[in-house]
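Colleague: Pasted the sequence and its predicted model underneath.
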Amino acid sequence: MNKYLVFPGNNAKPLLKPLLDKRGNWGEVDCIEMKLQFVWKPEQLTVKECLQLDGIGNKYGISPIHNHLDNHKEITTKTGLVKSLRAYYTSSEQALLNSYQMHDSIPTSFIIAAQVEDFEYQSLLKRFHDLENLHSNKERTPVKHCLKNMWLIKPAALNQGKGIEICKNIKEIVRSLRSKPMNSQWLVQKYIEKPLLLNGRKFDIRVWALVTGKKEVFYYNKGYIRTSSVNYDLEGKDNYIHLTNNCLQQFGDMYGVFEKGNTLSYDQFQSYLDKEFTEYKVSMQEHFVPRIKDLIIDTYLSSKKQLHKSKKTNVFELLGYDFLIDEDFRVWLIEVNTNPYLGVPNEYIEDLLPNMLDDLLDITVDSIYPPLISRTRTINDFELIYCENGSAFSKEGKAVNKRQNFNTNIYPILVLSQLPLCKQCIAHRYEEDLPKSVQKDLLQLFKQMLENDSNLELSDYLEITEKILYQLIISNQSPPEHCSNAIEALRILVSSNRVMAICESKNLKKLIGILNQDFTYDSVKRSLLEILIQASKITSIRKLLAHSGFIEVLVYNSLQTSDNNIRDACVFGLITLSSNPDKGIYVPGKSQDIKYVKEKMINHGGLVCLLHFSLLSDMKFKNQILELFETDVSIDDWKRLIRVINDNINGFGDFPFVLGETKLNIALAEIENIINNKLIDINRKKILQKKQKEDETRKAIEMEENMKKLEEEKKHKLEIYLKKKSQELKKRKIEMIKLTKLEKDNTEKQLQEKRLAIIMKKRIEEKKNSSLRKSAIDDRDHKRLENARKKLNEKNRKKLLREWLRFKCQIEKSILRQQSKQRLKSDINKILSSFKEKSRDNSISRSAIFNQEKAFPRYSSQKLLGKTFVKEPTQKIRRPSLFTSSKINFYSKSFTEIKFNNNIHF
């Protein structure tokens, strides 16, 4: 049984063949269509049959490995990527708290169905016209990238730069969309007009990422830079200027002129950055790579559920990410590609690709099919950036997520940070509309900001929160109404979804500093305590408060203040921080935060303070404290608290000084009582549980005995009942047998009668059919004979008619001949008689008689002698056909004395 590898693309085969030969356990490498599978191939099957069979692993003991995740088009198509990121950022709690949106990762994009003017299409038109005036309340792209207002039209599912169009006005966009097939999907995306240039030419970064079926994401540390072969010019429409895909650039006239294969390594790119931007000290690894990893993790998490829908483990996907860097060093995600280009344009890629594929096989294949020959390379350049618990590539199998916090600035060089166009419009509007005295109208400004919350970021709220806190810091120097407005603004902020603006580290330190100030008004302290306690109901904020020293503030103020309201607020805050709303149920992330806060409560005196107040008889929250001790504080927590108290008594703890030794000793004694009581309760519960179990077992035994008795009685009754039933059934069976015999006889008779009837019907029908066939044959033969007879009669009739016509014509011709002969005879006789009469007259000569026209009243000489008689000498006279020799002789005697011209001939 040989092992076969099936891999897509002709360029992958020569790269993979030597790598597999080195491993020594692969028999053949074959390229088939666009599928990839590593399979053990049975000898009786071909590779194609292996790919087509379902359940081949169960039948032949094969463990196939697939190179395509299910539904990878959720991120590898342009429209799918936009939809996935849009859904992810709108549902992520951290992204919402930090106002992070989809268009902070990718340029502004609209998914348009060709020739369909829906809401998305109308939104595109509105955004385009807003950008023409450089005034848009929703545009996240900075102004510098919107000056020319250029857009790209990209097909949904094509790669390698195919089908991309660059549009400079709305007419071009509308015309292009109307020319596409109806309802076809297209991505209309804002063009980044100010990219970072490499020697005056545009470039992008190609990065490889590996996703496995075990929900692991790997980032490959070595990629390459793809450059354009033509200088960058916004006015140019040539795709060789704007698109850097190798598959497109290789057909250009300038391909390979500046860089061999139009590609550079990270080191070459870093040397260019060091040379051109020395003042900013830009580093590829420090400033670009962390942001690239963030965007890779975001794209994976946005489609994780769809990618792993079939729950396959032996599956992976090699993805090619394309990133663009603008002139402010901000990283933009362009697209994600499946089946990334594995061509070899230069020596650097020729060395890089085999190493990358070797590392890929080491992660995806060697763990399932161990190689016979160990790898020569000991380093794997794939870095794990995300995984869940149980991964073999993480330390101790723990979960890994190297995604930075969403509040991290997307500009690596803070000096070059650009404001989004929407923020500039809002800031400008506030400057025009609001009064100049900002301190007096903080509350009004804050309310207006909340109304336009969709267009603002967390940084906007951080700025105004700082102003509000500054107003509280100087509360003893400002009017009371300013302080009350600031507190009201904080209350509104806590009740909104922008509460994280308070919990930012700087703002928390300022708040705790205000609470620690001795000259702060009690009313202000009370209000701030209520605000922070309300915020602490959110688990993630509770952890931040505990980390910032809020527990020490509550302990100090509860024991030092003379105001009962402040003391009650502090005690309520300690109860809120200590309580577990999930009641022992483990929730990933949330339970860890609660555990962290409980440890802080123990280590910083919060639990000791609650214990102190539980001993007071006039305490308002005494019952709640005792209930908290019963439900949320275990014996292990009390024992740990004893150790912490002893450390503080010895001077090694973090308790506030207000918790003196006397209070701590009282607390120790009380804790011992609590532990003893809990142990007694536990023992009592155990004894009760034992008694309950014994009672339950005894009751169960009694129940079993009763059930057995009942079952025996039921069995006895059933036996009697069954006997009766069996007797009745026997009787019924005998009767049924008799009835069935009669019915059978009747049915057999009926069947025989039916059979005879059917046979008779068939015979009658056969006779009818035979008679009909005979009659039909006779009719057909009679018709044939009749038709033949008619044809013969018609033929004879036509023949007789032809003969009759021919005979009739002959008769008519003979009659006409006789008539013409008689007519000619009579005419000649008349002429001759006239000649005779005239010849008697001596005064007229015969020649004169012949020349006179009056002598021939009806027939001219031409008619007499023939049709061809003429007087000219050149013409001839044809002999009359009607004259016979006897007639001519007769007529010649009559014309003996007539003289003719010598030229006339008969």
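Modeller: That came through fine. Numbers count the residues shown, from 1 in each chain.
Colleague: going forward, measure contacts between C-alpha atoms and count neighbours the same way
Modeller: Fine.
Colleague: residue boundaries of the helices in the stretch 501-650 of the chain?
Modeller: Secondary structure of the stretch 501-650 of the chain (DSSP state H, counting those that start in this stretch): helices at 505-516, 522-535, 539-547, 550-560, 564-578, 590-603, 606-614, 622-631, 635-649.
Colleague: which helices and strands sit right next to the fourth one?
Modeller: Where contact means 3 or more C-alpha pairs under 8 Å, 6 or more residues apart in numbering; DSSP states H and E, helix 550-560 is packed against helix 505-516, helix 564-578, helix 606-614.
Colleague: Put this next to the previous one:
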Amino acid sequence: MSLKVYLDYQDPYVEPKIKSAIQRYYPSSQFVSDGKDADLQWAQYELLDFDAALANSSSLLCSYVIRKALIRKQYLWHSVLSYTTKHPDSILKKVIPETFTLELDYAEFLDDALMESYELRQELEMNEARPANERDWYILKPSMCDRAQGIRLFSTIDELQAIFDSFDEESEDEENTEENDSTGNKKLGKIVINQIRNFIAQKYIKAPLLLNNKKFHIRAYVVAFGSLKVYVNKEMLCLFAQNDYVKPTSDTNVLLSHLTNTCIQEAGRSHSVQAFWDSEVPNKDDIFKKILLVVGEVFEAAAVTQSLHFQTLDNAFEIFGVDLLISSDQTVSLLEVNAYPDFRQTGDQLSGVIERLFLSVMKTIVCPFFQTHGHETITTSEDKNEENTLVLCRDLQTRGAW
């Protein structure tokens, strides 16, 4: 019986790699035009037939239905806060920067939002009395945005007000969202405050580890399966800021020294990505062990404290992009969790990382799942000898919400 596969990832870099991995183990796969009768659905979120998968527990989806507790910044923070309240000794207590939430519709309501987030207001007021080089800095992030949209640095209430004022001004001009600047870099996208409403402000990590005087973060591909096993792909990436590191200021012209999002670095993008194990990061084995602990704990936090916003399914898996920052003292901090990560940022030179990731997903998750439902896997001696790049970091027995 051939495996019916609905494959529609809509990305010419990614989709051939997924198809190759599927055909490696199921060479007689039948690729179908929708997910209604498919055994395996591997497509963009909006194209998945969730009703069909929920009605047929022997089919497999490439995404959970609801996982806001992980992928929305505000929900992620609440997951961590709830978990660490019950588990004060959790590693998450140390690896999440101090975070505050802000909710407002327009810039003029910032004062009201700061009344609610009074601890942030107090810290910003104390900053006023300090010299600029002794202030604590904060990074503003819209809860639902990606691709570095709306991310800004600030240290005082006036600077934060100026940021929101600039958002309101930009929303009146509908022309410039995706244009390039004079250097070929993407302009930082505008946001409309009343469409976002929820923001977080995190204390900026003062002393990030630098390589060649550039800030970077680690992108770990994390695979969650069922209810719930969590794996970290051992082949991780270092994603570098485009410009040399400078001390933080509220000037948006220095953001390319602080933002490590490769999507805003169209010029020279291939130089912004490096394989973690080939990098000059010190004590890589210890760093990887810390990452396993952090990732396992944050997925457990979402599953056990925010089950309404992270609903696990026995017949679903999903690949996330988890971003982490290493400080100069070797502390690992969690930045964010991304659904449907941008695999293209890996580039042609490191495309094998993605190819091996998909093969490991097939070997570890897809094939064992379908073997229990009567689909035979074709396995060669090459497959048996090929290294599995997925490392199990958490195995929970939570109950699927559906």
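Modeller: Yep, it's here. All figures in this text were calculated on a predicted structure; none of them were measured in a lab.
Colleague: TM-score for the pair, please.
Modeller: Here the superposed chains carry a TM-score of 0.76, computed using TM-score structural alignment, normalised by the length of the second structure; 346 aligned residues with a C-alpha RMSD of 3.2 Å.
Colleague: still on that earlier bit, ok, which of the helices of the stretch 501-650 of the first structure comes nearest Ala757 of the first structure?
Modeller: helix 590-603 (87.9 Å; C-alpha to C-alpha).
Colleague: equivalent range in the second structure for the closest one?
Modeller: Under TM-score structural alignment, helix 590-603 of the first structure has no counterpart anywhere in the second structure.
Colleague: Same question for stretch 779-788 of the first structure.
Modeller: Going by TM-score structural alignment: stretch 779-788 of the first structure matches no residues.
Colleague: Check the mean deviation of the lengthiest strand in the second structure from the first structure.
Modeller: With secondary structure taken from DSSP state E, the second structure has its longest strand at strand 214-225. Compared with the first structure after the fit, strand 214-225 of the second structure shows a mean deviation of 1.0 Å (mean C-alpha distance after the TM-score superposition for the first structure).
Colleague: Pull up the aligned stretch in the first structure for that strand.
Modeller: Against the first structure, strand 214-225 of the second structure falls on residues 201-212 (TM-score structural alignment).
Colleague: ok now the matching stretch, how far from the chain's centre?
Modeller: 21 Å (C-alpha atoms, centre = their mean, to the nearest Å).
Colleague: For the stretch 151-300 of the first structure, just list every one of the strands.
Modeller: Here the stretch 151-300 of the first structure has its strands, by DSSP state E, counting those that start in this stretch, at 151-155, 165-167, 185-190, 197-198, 201-212, 217-220, 224-231, 263-264.
Colleague: Which one of the ones you listed lies nearest to Met707 of the first structure?
Modeller: Of all the strands of the stretch 151-300 of the first structure, strand 201-212 comes closest under C-alpha to C-alpha, at 57.4 Å.
Colleague: elements contacting the closest one?
Modeller: Going by 3+ C-alpha pairs under 8 Å, 6+ apart, strand 201-212 of the first structure lies up against strand 217-220, strand 224-231, helix 239-242, strand 316-325.
Colleague: Mind reading off the mean deviation between the first one and the second structure?
Modeller: Read it as strand 217-220 of the first structure. Per aligned residue, strand 217-220 of the first structure averages 1.3 Å (mean C-alpha distance after the TM-score superposition for the first structure).
Colleague: Name the residues that touch that strand?
Modeller: Residues from elsewhere that reach strand 217-220 of the first structure (C-alpha atoms under 8 Å, 6 or more residues apart in numbering): 207-211, 293, 297, 300, 356, 381-387.
Colleague: try it again with 7 Å
Modeller: Residues outside strand 217-220 of the first structure that contact it (C-alpha atoms under 7 Å, 6 or more residues apart in numbering) are 208-211, 381-387.
Colleague: Now do the nearest residue to Leu292 of the second structure once chain neighbours are set aside: how many residues are near it, please.
Modeller: Using C-alpha to C-alpha, 6 or more residues apart in numbering and skipping the chain neighbours, the partner closest in space to Leu292 of the second structure is Cys393 (5.5 Å). Cys393 of the second structure: 19 surrounding residues under other C-alpha atoms under 10 Å.
Colleague: Give the helix, strand or coil label for the aligned partner of Cys393 of the second structure in the first structure.
Modeller: In the first structure, the residue paired with Cys393 of the second structure is Ile385, using TM-score structural alignment. Under DSSP: H, G, I helix; E, B strand; the rest coil, the three-state class of Ile385 of the first structure is strand.
Colleague: how close does Ile385 of the first structure get to Asp298 of the first structure?
Modeller: Look at Ile385 of the first structure and Asp298 of the first structure: by C-alpha to C-alpha, to the nearest Å, they are 11 Å apart.
Colleague: okay if I get the helices and strands packed on strand 201-212 of the first structure as CSV plus mean neighbour count and distance to Gln750 of the first structure?
Modeller: Shown next, in CSV, are those (neighbours: other C-alpha atoms under 10 Å; distance: least, C-alpha to C-alpha, whole Å):
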stretch, mean neighbour count, distance to Gln750 of the first structure
strand 217-220, 22, 81
strand 224-231, 23, 93
helix 239-242, 21, 91
strand 316-325, 21, 73
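Colleague: Of the ones you listed, which is nearest Lys795 of the first structure?
Modeller: Comparing these by C-alpha to C-alpha, helix 239-242 comes nearest, at 86.1 Å.
Colleague: who's in contact with the closest one?
Modeller: Contacts of helix 239-242 of the first structure (C-alpha under 7 Å, 6+ apart): 202, 228-232, 249.
Colleague: Apart from its chain neighbours, what residue comes closest to the counterpart of Met144 of the second structure in the first structure?
Modeller: Using TM-score structural alignment, the partner of Met144 of the second structure in the first structure is Ala157. Excluding the flanking residues, the one nearest Ala157 of the first structure by C-alpha to C-alpha, 6+ apart is Thr77, at 5.0 Å.
Colleague: Which parts of the second structure are helices?
Modeller: 15-25, 50-55, 68-71, 73-86, 92-95, 110-116, 118-128, 157-171, 193-196, 284-305, 351-361, 367-371, 381-385 (DSSP state H).
Colleague: Just tell me the aligned range of the fourth one in the first structure.
Modeller: Under TM-score structural alignment, helix 73-86 of the second structure corresponds to residues 78-91 of the first structure.
Colleague: Just checking the distance from that stretch to the centre of its chain.
Modeller: 10 Å.
Colleague: so how much does it differ from the second structure once superposed?
Modeller: Looks like 0.7 Å for stretch 78-91 of the first structure (mean C-alpha distance after the TM-score superposition for the first structure).
Colleague: That concludes my questions; thank you for your assistance.
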